[in-house]
Structure formats: C-alpha cells, structure tokens
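Colleague: Sequence plus predicted model, see below.
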Amino acid sequence: MKKLFLCLLLVIFSGSLMAAAGPHFDNRLKDHPSPYLAMHGEDPVHWQSWGEEAVQLAKKLNRPLFISSGYFSCHWCHVMQRESYRDPEVAKILNTWFIPVKVDRELNPALDSHLIEFVQLTRGRAGWPLNVFLTPEGYPVVGITYLPKDRFLALLTQLRDRWQSDPDELRRLAQDALDEWRSMRQPADVPVSPEVPVAPKFVEQAGKLMDELSGGFGEQNKFPMTPQMRALLKVRVQVKGRKNLDEFLRLTLDNMAGQGMHDLIGGGFFRYVVDPGWQTPHYEKMLYDNAQLASLYLQAATAFSEPRYRATAFETLDFMLREMWRDNHFISSFSAVDAQGREGAYYLWDEETLRKILTDKELTLVKTAWFDAVAAQSEWGKLPRWQLTMDEIAHRTGQPEGAIKHRLEVIREKMLKARAARSLPADNKGLAAWNGLALSALADAVGAGGSEAYRETGDQLASYLATKLWDGKRLGRALDAGKVLADGTVQDYAMVAKGLQDWVSVSGDEQYAEIASELVKIAWKRFYRKNRWLESDMPLIPMLDGKLALDDNPLPSATALVAGLSLDMEGLQNNKPVQKLVTTHLDQVRSRLSDSIFWYASYVEWLDRN
C-alpha cells in the first residue's frame, strides 16, 4: 500500500499545467442542523454537504473530491478553519479546481472510518481534521490531517496541476491502491482450538501495554480505553495474577477519577489526557465517554466493593443530566475551546478569580486540596486536581475529615456557580448510538440503587429512541426538527438495541425488548454480508468489502454487541438462522483475530461463552 502511495506522490508532485476552470457553486452549509457543519457556513470555501448531489457534481465537472471530515469539539479542526478555510487564496483554489465537501464525522461514521483507515495506511497516523482527495469516482488519492496554510496551499496547487495534466494516471494508481488495500483486509487464520479460552490471551496482550506505574495503556497520551477496562473487570477472576491485575485496574480507575481527566468541579470526564501521568486533559467532553465511564465505575464498585467508584459514577451521570440533557435525549459533546476560542479556559482558574468568590480560609483550603504550587501551564489558569488524600488534608489542616468534605463541597458549589456564567459551545446533536450507551448507563445506575431522577430520565430516553428515532422499519442516527438527519449505521442499531434491552431489565417494559430484538435482526440483515460487516449499507463511493469484525475504539465494538445480544436475548435464542450466523461469526473472530484480541475486547466474553 505504501509503495502505491509513493507512486501517487511521484505523479502528483511532478509537472505543472494550468487549464480552464469550470462553473462556480455556493457554500451549502449555512444554518445546517449540524453545529460542526454550520460553523463552516460562512467560510469562503464553497462547501457541499456529503451526499449523492456532491458525488454527481464531481463526476459532471470531472473534478477531484476534497472531503474534509471533523467534529465540533475538535481543537485542530478549529485551527485549520481559522488558518486555511477562511482564507480567500485557499478558498479560490478549492472552489475552482475541486469539489470541497465538509463532513461531520459523527453523522457519517462509516465514511470517516473508511478515510481514516486510508490515511493510517498511507501516512502511518491519522486524526482530525481528516482531509482526503479522491477521484470523482471516489478512489482516495492523498490524505492528510492538519497542515499549516502554506503547506496546504502547496499541496492544493500540486494536486490541481497533476489532475489537469494526467487525470487518467491518478485514477489508475488510486484504483490499484484500493484493490491492494482490499486484499490487505483479509486476516490470516490463527490456529486456535475452540476449547481454549480467549480470556488468558486477552489479559496477556493487555499486560504488554499496561503502564504499571501510572495506570492506563501506553506511555504517551492516555485514553480511558473503557471497552478494554470493562473486559478486564469481567475476566479478572478467571486468570492467574489476579492481584497484580486488580492493582492495575484500581490504579487506573483512581488516576482517571482523581487527576486531570476528571472535571473535579462539574463532574464528568474529558476525552483524554496529553501526558502519561494523567495531568493535562484535552478538554472535549463527549457523551460516549461519560456514559461508558459511568457504567465502568459502577461495575468497578461492585467488583471491588468500593463506594468511591459508585460515587464517581453517580457524579458523572449527574453531570450528564445537568448539562447534556435536552428535549428527551443527550447532546453529543462540549467543545475544547470556549466561546472566545481559548482552549480549556472554561475549566481553568487563576488566583484573582478565586479570591472574588471564596473567603480567605476557603482559598487556603482549596489551594491545599486542589491546586499545586507549580506555575500554571496555561495563561487562563490551573485545572483543579486532587493534590492530597482526604486523610492527608485533615492531617495538614488539623481539621476532621467530615468538616473538610463539607467545606470543600460548599467551595465546589461556589466555583460551579461562577463557572456557569462562562460560555462553552456545545454540539447539540442527539446521536442514536451514543444515547443508547447513555440508556445502558442509566439502567446500570437504577440497578445500583441510584436516584429516581435516573429512572425518570431513562424512561424518557427509552421512549425517544423507540418512538422518535425508530419508525418501525428503520433507525435514524439523528433528528432535526423531527426529520432524519442521517440514517442509522450498524453502530446505532447495536447500541440502541443494547440500551433498550438493558432498560427492560430495570423497567420491566417488554415493548422495548421486542424493538431491541427487531433491531438486532435488522443489523444482521442489513450490515452482515458474505461473513463481513459493513458499517453502512448505502455507500456513495467505492468502499471495501467490510470487515470481519469491528474493533473496540473509544466505543465498544458494534458487531460484538450484536453477537452478544443475539446470544442473550430470549427472543433470539431460539431463532435458528440468527444463532447460525452468530456461531459462524464468532468462530471466524476466534480463528482470525485471536492474535489481536486486545483490540476486540468486547468479544472476549462471547468467545468464551459460545
């Protein structure tokens, strides 16, 4: 694949030829219901929405497609917009020689996943903003992430000239690259006996990636890795070395909740931290992270008989209900930057601001408990993080723990009230899959004895998913003014089905079990073809032939959820065609993906059960 990519680069970055331009067209994104797309509605770039019309326009004018995918709370998406997409020189080239298309990756996850994989294969890494040039037929040519304006302009010019000089050669190389990419998708069989449990291999692979000093996985940025953490909690009693595994799990849970990834003032978790010690967050807050982490901490509270984890879970759900709940569903995310474009400023504090809202004694206590003595890394101030344990604070201040907890809660309420006056942009889309995860978290909380507010919210959310997004035949991914904004993907069918099924367990409302069963059957029918899973069944460009299974990324594997629901749900356990599909699928996952099972953690339970 990289060899073909180099051939493409050699063709692109050689020669220069100008040709006459075709007709102009307008920016179609103004007032778009997606906040991410709407924020590009005033760009001088003539952005088109992703759809059949844009693809046909590229073919009609014989221009390359330029697809730029991102999301509302992405910091570098905002930077590239400011530097490049609002620049008249960049806009002129894009408008004249390309068909520029802006994509909200949260509305089109299948397309985004396809292009992300291309950029990872050809560049070695990928992220957002994700920018890919394709032939008018939809064959990827070159992909990049963020580039400064001067480098982006140089690339645009070189691509323009090469396309005008020899488009057929670019088409041929791009199609050959897609064919090679397709062949790479075929995983080799791994000799595995069905009788050999997968859990020990999963724990062994996890062990190679564990940071035993700080918790979490890897040695650079730290992500929650919630699907892997949940799988480890489930299998911990089945494997050797349980004490060391328990220590790792508790260390990770404690550092995620006690350091920079957790919002100590308002509750909830940031998307990840940019250092191995969990100190400095990347300040987006995503619904899918918080929903999954609420469930994770409730699971951990039971596994370790630890009330602190239960409190963290409920605090996370309280944040979701207080700040993300809108019109019977949860919104998608909060931006990393505030309304003034300052990254993290919404969450940061300087001493001058604290002095205005706290007494001298409160300021002394909060500096001891939550703020270190090191100079702030940001001009906007410091992020509150636990500096000492409650016992250490009590010893240092000479006050009883109960009194300190009460005083800190009063301080937290003051800071939360002051922070509410600040402005933080939100992406108010209600995505089906992410709300399915939230419904599962609410069910877990009700089952754990949580407040009545969780049950009331869960009832409203279940009804929204079952009556607004589901029309009895198809599931919408999101709505705008009652109209479907995007069709459901396999992710949506799987996570909404799981959420509804989980809600049945605490509500007893069997109508949701029937809908969940129907969603699972449709998922098999629409997205599982020739033993491969498609993320969307309506691609507008040549995609690959699907995947053997979807991996665990920040979200749990949708295909593992479909398989697990098929085994667990009463309405499907006696459905012979579905059970045959499950058996075939799990056998293939076992035989072909066991050597990378860490990245398919959601399958471990079902592989060892089936």
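Modeller: Arrived safely, thanks for sending.
Colleague: Please count neighbours and contacts with C-alpha atoms only from this point.
Modeller: Noted.
Colleague: Give the closest residue to residue 285 in space, chain neighbours not counted.
Modeller: Nearest residue to residue 285, sequence neighbours excluded (C-alpha to C-alpha, 6 or more residues apart in numbering): residue 270, at 4.7 Å.
Colleague: Run a quick neighbour tally on the one you found.
Modeller: 25 (other C-alpha atoms under 10 Å).
Colleague: ok, it touching residue 291?
Modeller: No: contact between residue 270 and residue 291 fails when scored by C-alpha atoms under 8 Å: they sit 12.0 Å apart.
Colleague: Centre of the chain to stretch 220-237, how far?
Modeller: Distance of stretch 220-237 from the chain centroid (C-alpha atoms, centre = their mean, to the nearest Å) equals 16 Å.
Colleague: again with stretch 351-365
Modeller: 37 Å.
Colleague: likewise stretch 439-448?
Modeller: On C-alpha atoms, centre = their mean, the centre of stretch 439-448 falls 21 Å from the chain's centre.
Colleague: coming back round to it: separation between the residue nearest to residue 285 and residue 382?
Modeller: 15 Å (C-alpha to C-alpha, to the nearest Å).
Colleague: With residue 439 instead?
Modeller: Taking C-alpha to C-alpha, one finds residue 439 at 34 Å from residue 382.
Colleague: ok, second structure coming up, stack it against the first:
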Amino acid sequence: MNRLGSSTSPYLRQHAANPVDWWPWSDAALAEARDRDVPVLISVGYAACHWCHVMAHESFEDPVIGAKINANFVAIKVDREEHPDVDAVYMAATQAMTGQGGWPMTVFATPDGEPFLCGTYFPRDNFDRLLDAVAEAWRDQRDAVLRQGAAVVEAIAPQRLGGAGGTPITPDLLAQAAQRLVAAHDVAYGGFGEGGPKFPPHLALLFLLRHYKRTGDKDVLEVVQHTAEAMARGGIYDQVGGGFHRYAVDGHWVVPHFEKMLYDNALLLRVYTDLWRLTGDALAGRVARETYECLVQDFSTPEGGFRSAYDADTEGVEGLTYVWTPDQLVEALGEEDGRFAADVFGVTAAGNFEHGATVLTLARDVDDADQAVRDRWRQVKAKLFTARQDRPQPAIDGKVVAAWNALTITAIGEYARVAEALGEDPGDAADRAERAATLLAERHVDADGRLRRVSLDGIVGEPAGVLEDYGCVAEAFALIHQLTGAAVWLERSGALVDTALAKFVEDGRVFDTAVDAQRLVTRPADPTDNATPSGASALAGALLAYHALSGEPSYRDRAAEILGQVAEVIAKHPRFAGYSAAAAEALLSGPVEIAIATPDADQAIELTRAAIRNAPGGAVLVVGEPDRPGVPLLDGRPLIEGRPAAYVCRGFVCDRPVTDPVGLSTVLTV
C-alpha cells in the first residue's frame, strides 16, 4: 500500500495497491525528488477514464515497471478533477509538445516541476523503454533536459488577453457570436461541426437560448431545437435511465462513450429546462424531468451532495450495462413488448454497436403519440430499467466537487421554478438544491471563508478551491437566496465573490488559482470554456447575479471588465466561450431584477409564474414581504392597494409596478 489509500479521490484510491510508490500531488513529493536528485513522473487521470484504466492494468500494476519507476523517479498521481490547476499546466505542456492532449496524461518533469517530456497513453512495452530512456537522459544529458524544461515553461506561460478595459460587450458582438454558431451548425445531425467525436455543446446552447430570448432570432432557436432533439433521440441520452453520457464517438449522437459526468447532466438540465420554458416543447420538458430524476436517483450522496461520475466501463467492457439485443429485450419484456421496444428503440439483429448489440435510441416519436402508446412506453422503460439493475454496474466516483455541485444546485433550482411555472409538480427539487448548498456552505467553506474543492463521504479533502469553484458556488448561493428569501445565502454569495476578487484578480487579470495557492511552474489563467465554465466566466456570472440581488453597482462593473477581456474570444470563437457569452447576454439585459412583493407566496403564484415564463436570461427573482430583512430587492417595494405587486428593475431602477400576470408579461417582453 502506497500513500494514496487515505485520499479523498476515488481515482487515487484505485492506485493505492500498485507496486508504484505513488505520492499525491504535494510540495513534499517535489522535495523528495530534489533530495534524491531524480526526475518526477506525473500521471494525471480521473476515475471514469477508460484509457487510464488500461494503462494502469498494463503498466502501473506490473511489478517490473513499478520497480523501475521507484528506482529512477518520484511518481506523483494526480486526479485532474481534484487539481484542475495542475492538470491545466501540464495539459498545456503536453499539447505544446505533442500537438494533442488527453488522459491518462504522462509527464516527466524536473524536481521543480518543469515538464521536459509529455505524452498520454503509452502501451506497456513502449512505456518500459521510455522509462529507461528518460532515466538515461537525466543521468547523462542533464543540461539538455533542464534547458528543455525551461523552454516548455516559457512556451506555456499564459498570455494576457485584451487590455485593462478590454472590448465593450455590445449587441453586435453577441450577434456575431450567434451567427458564427449558426454557421457552424451541423444541419444534418445537430451540434457544431461534422463527424465525431461529438460533445454536447451545453454552454453554447445556454448562450443561444439567452440570445434568442433577447433578440427573437428564430434561426438561433432552430439550431438549439435541432441539436437538443438530436441529442435526446440519440444514444448519448440514456433512453432507459435518463441523463446523458459524456459524448458520442460518431457524428450522429448514436454511440456514446458511456461515462456519465455530473457537470454534463447539470448543464444539460439547464439547457432543456430553458428550452422547455421558452417553447413549451414536450420532448424538452420530458428530458429535463428525466435528467433531474437521474441526478436524484444516481448521483445523490447521503450527505446531500452529488457524486462526480459513473465509469465508462463495466468490468472492463464499455457499454456492458447499457446495450441490448432483440433476444435480451424479449427475455426482459416478453415477446410482444420486446418487439414493441425493439421498434421504439431501434434495436435490430445487426445492432449499431459491438457484437451485434444496440445502443438504444428513440427511433419513434413517443412524446406526441397517443396516451396508450405513451403509457406502454413508460411501462416498458420501467421494466428495462429494473432488468438493467440486475446487470453488472459501472464503478462510481463518489467525490463531491464544489463547482460541479454548484452547477447542479443552479440547474435543479431553475428546474424547480420552471416546472412549477409550467404546471408540473417539481417535487422536492428546491429542497434538494438547498440541502446540497448547505453541504457546500458547512463542509466546503473554511472558517476563514476559503473554499475546499472536494469531499468524499462528508470528509473534506486538501485541494484548495480554484476560481471556477468560487464563481459557480457564489452563483448557486445567489439562486438559493432567490428560492428561499433567506438573507444568509446572499451574504454567503457576496463573501465568495469578494474573496475571488481579492485572491484571483490581480491588476485586472483573472487567474484560475489564488495568489496564495501552491506555486506551479506557471499560474494558469485560461479564460476559455471547456466541458465546464472557465473560472473567469463563472465569476462574471456570479458577479452579475450578486449585483442584481444586492444593488451594488461595482460588481456589475467588475463583471463587465472581465467579459471585456474575453470579448474577442466570444465574437470569434463562441464554441469556447459559451458561458461568457451567456453572462454577456445577462449584462446587456441589465441583468433584469424582478421583485414580487406579497404577504404570502401563494397569493402571488400567477405573478410568479408569469415572471418565470417571461424573464430574460440571467434575470433574478425574489418573492416575499415588502422590506423583508436581508433581501435588498424587496426594500421599498410595497403592495399596491393591498395586492401583490411585481417590480421589474435594472440597477434597482424600476418600472411602474404591475399587479396582474398579463401586465407583467408585457413589461418583460417589451
């Protein structure tokens, strides 16, 4: 047993019994390399990574390889989800040296952490030879190795984007971004770009939905609808259990890479919820509901948070849990329902996956079918889900990541509001969002107000929060303030954005790590969105929400400065700036502030529903008694002739209050 057994990372624990003398990422590990005068082997991956498992089985579980590593290197195992800052630095080096990246990431570095040779997956024999070559180079060509490391560090130093003020966010700039996405739309299969692999473009879709709401551009809405429907009907969507897999290996959304990630499902829940809100589309509403149910059923932890991921493999085989043959359908459902299921889900004898199996897709329309067909389809799905539970199941990464839980809190909170506004019962969604927020507030926020990134089974780990944690959690706390009317959530949100501004922003420049964080060979500062929002875009969204709820104009100004620095990225590369563009839409809209003054929430239910249905993207909404303590947006917002009244404001300057839903809808759509 090496040093990884007590880690809060399930990925590191997977390697605890390796013959490799692994260290977790730490200054102590680098100090050990300096003391021994040996290079560092840094292996970066995550628990749901297929090729990480392959390399582990081939190399890291091999005693011969383990002995060679232990003799010539200090080996450091990094969970990229615990340490996105470390991952970002060495991924930049890997891409600079090889032209590509991925996981597992294999990096050889000096004892100071300077990378001099990088790669990804290496087959066992190649890796064996590489270990010998690196050890020999360190021994016999030390000066060349050190020069290489210094050159790589210089090459990957982040470049500053824009000036101090940046480029102003304008309607034309966001229109340009939207037009670029429309032009890149795959008109045959949805998404952006042709061919595979295809990742769900949730951040870009969130932007486009906000842009459509502000502009009414029907071309933009068609892109979102087409892509959302294609994903929902494809194999990337779990047709039986709900929720989305990580990506499709093809360009048609049919065959997924079977891992399920919390952040994907949280962000896609927001997409389908907002599409449902704006259009009333039955398919979007069903997918939103099923994705929420998947988050509750499959991702919830006993402590009230949400676990990170489900593995791509089941017992080393991709898709084993999820795929079906016609005979398996008949065995689970009987002859008649088996044929019905094969027809609806596109299951054939030839299959669309390996060994004649089929990844289920939605081959027939059921959302608009008659009630009898819908009832039968739901019964068949329930039976298939029960049968699937008897199969071997993929491994689970149970750690709670602050940023990803915050994205989930925001998604579930928005779903709760929209479902109720559209006449569906959201169940206890709002309570679940608040419970998860309480877990973050009580376990992940230190006594000094600093965030910790991860916990496992309620035990908080050592990794410090990075900027995306601060931004996402602050935005989630702002939403819980709106849902509950409790002053403490707005206070908590404000404390986090203040800490983020103090610790992560220097001379107007936004960094992903705090000024007092563990020193890396470069300080990452990537403003582009990837699978999750960048730290900069998350902070901008949080600043706008806090400004709109608190009335403090300086926070809006800081958000505008941050977005101005990435304005050119938004305009020219919107696929990599979707969350920034969505925040920019909120900036242009105000953000809109809606206060509904009422002595009792039930008395204002129709006003509240009208507000939710018609609010522009990024709007905030509070409902409660006039002058409620700790709720600035309700200050000085009285009832009108004893009736509930809705105030629509920007910068705390309000239009004339309205008391009927039609009037409120008109104000919000003008």
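Modeller: Great, that's in hand. The shown structure was predicted, so the numbers you read here are calculated from the model rather than taken from an experiment.
Colleague: Of residue 439 and residue 382 of structure 1, which one has the most company?
Modeller: Using other C-alpha under 10 Å as the criterion, residue 439 of structure 1 and residue 382 rank with residue 439 on top: 32 against 22.
Colleague: Whichever helix or strand the more buried one is part of: average distance to aligned residues in structure 2?
Modeller: Secondary structure from DSSP states H and E places residue 439 of structure 1 in helix 432-447. Following superposition, helix 432-447 of structure 1 is found to deviate from structure 2 by 0.8 Å on average (mean C-alpha distance after the TM-score superposition for structure 1).
Colleague: now the helix or strand that that helix is followed by: which residue numbers in structure 2?
Modeller: The C-terminal neighbour of helix 432-447 of structure 1 among helices and strands, as given by DSSP H and E, is helix 452-464. Residues 427-439 of structure 2 are where helix 452-464 of structure 1 lands when matched by TM-score structural alignment.
Colleague: what does stretch 551-568 of structure 1 give?
Modeller: The aligned range for stretch 551-568 of structure 1 is 528-545, by TM-score structural alignment.
Colleague: can you list contacts of the match of helix 452-464 of structure 1?
Modeller: 303-306, 405-406, 408-410, 412-413, 415-416, 476-477, 480, 483 (C-alpha atoms under 8 Å, 6 or more residues apart in numbering).
Colleague: Could you rerun that using 7 Å?
Modeller: 304, 305, 409, 412, 413, 416, 477, 480 (C-alpha atoms under 7 Å, 6 or more residues apart in numbering).
Colleague: ditto for stretch 87-106 of structure 1
Modeller: By C-alpha under 7 Å, 6+ apart, stretch 87-106 of structure 1 touches 21-22, 24, 36-37, 44-50, 58, 63-71, 84-85, 112, 153, 160.
Colleague: Only the buried residues of that stretch, if you could.
Modeller: By neighbour count, with 16 or more other C-alpha atoms under 10 Å as the criterion, the buried positions of stretch 87-106 of structure 1 are 90-91, 94-106.
Colleague: quick one: it aligns where in structure 2?
Modeller: Counting by TM-score structural alignment, stretch 87-106 of structure 1 corresponds to residues 62-81.
Colleague: Tell me how far that stretch lies from the chain's centre.
Modeller: 30 Å.
Colleague: Between the two ends of that stretch, how far is it?
Modeller: 26 Å.
Colleague: Tell me which stretches of the stretch 151-300 of structure 1 form helices.
Modeller: With DSSP state H, counting those that start in this stretch as the criterion, the stretch 151-300 of structure 1 has helices at 167-184, 199-209, 226-235, 242-258, 287-304.
Colleague: My error: substitute the stretch 501-610 of structure 1 in the last question.
Modeller: 510-527, 558-568, 570-573, 576-593, 604-609.
Colleague: And for the stretch 351-500 of structure 1?
Modeller: 351-357, 360-370, 390-397, 401-419, 432-447, 452-464, 490-507.
Colleague: so which of the ones you listed gets nearest residue 237 of structure 1?
Modeller: helix 432-447 (21.1 Å; C-alpha to C-alpha).
Colleague: Pull the residues that contact that closest one.
Modeller: By C-alpha under 7 Å, 6+ apart, helix 432-447 of structure 1 touches 287-288, 291-292, 294-295, 329-330, 454-455, 458, 461-462, 477-478, 491-492, 495-496, 498-499, 502-503, 506.
Colleague: Any buried residues in it, and which?
Modeller: Going by 16+ other C-alpha under 10 Å, helix 432-447 of structure 1 has these buried residues: 432-447.
Colleague: quick one, helices of the stretch 1-150 of structure 1?
Modeller: Using DSSP H, counting those that start in this stretch, helices in the stretch 1-150 of structure 1 cover 2-12, 35-38, 52-61, 75-80, 88-97, 109-123, 149-165.
Colleague: export these to TSV and tack on distance to residue 226 of structure 1?
Modeller: Shown next, in TSV, are the helices of the stretch 1-150 of structure 1 (distance: least, C-alpha to C-alpha, whole Å):
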stretch	distance to residue 226 of structure 1
helix 2-12	32
helix 35-38	26
helix 52-61	36
helix 75-80	23
helix 88-97	40
helix 109-123	20
helix 149-165	36
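Colleague: Minimum distance to residue 559 of structure 1: which of those has it?
Modeller: That would be helix 109-123 among the helices of the stretch 1-150 of structure 1, by C-alpha to C-alpha, at 13.7 Å.
Colleague: If anything else comes up later, I'll come back, but that's it for now.
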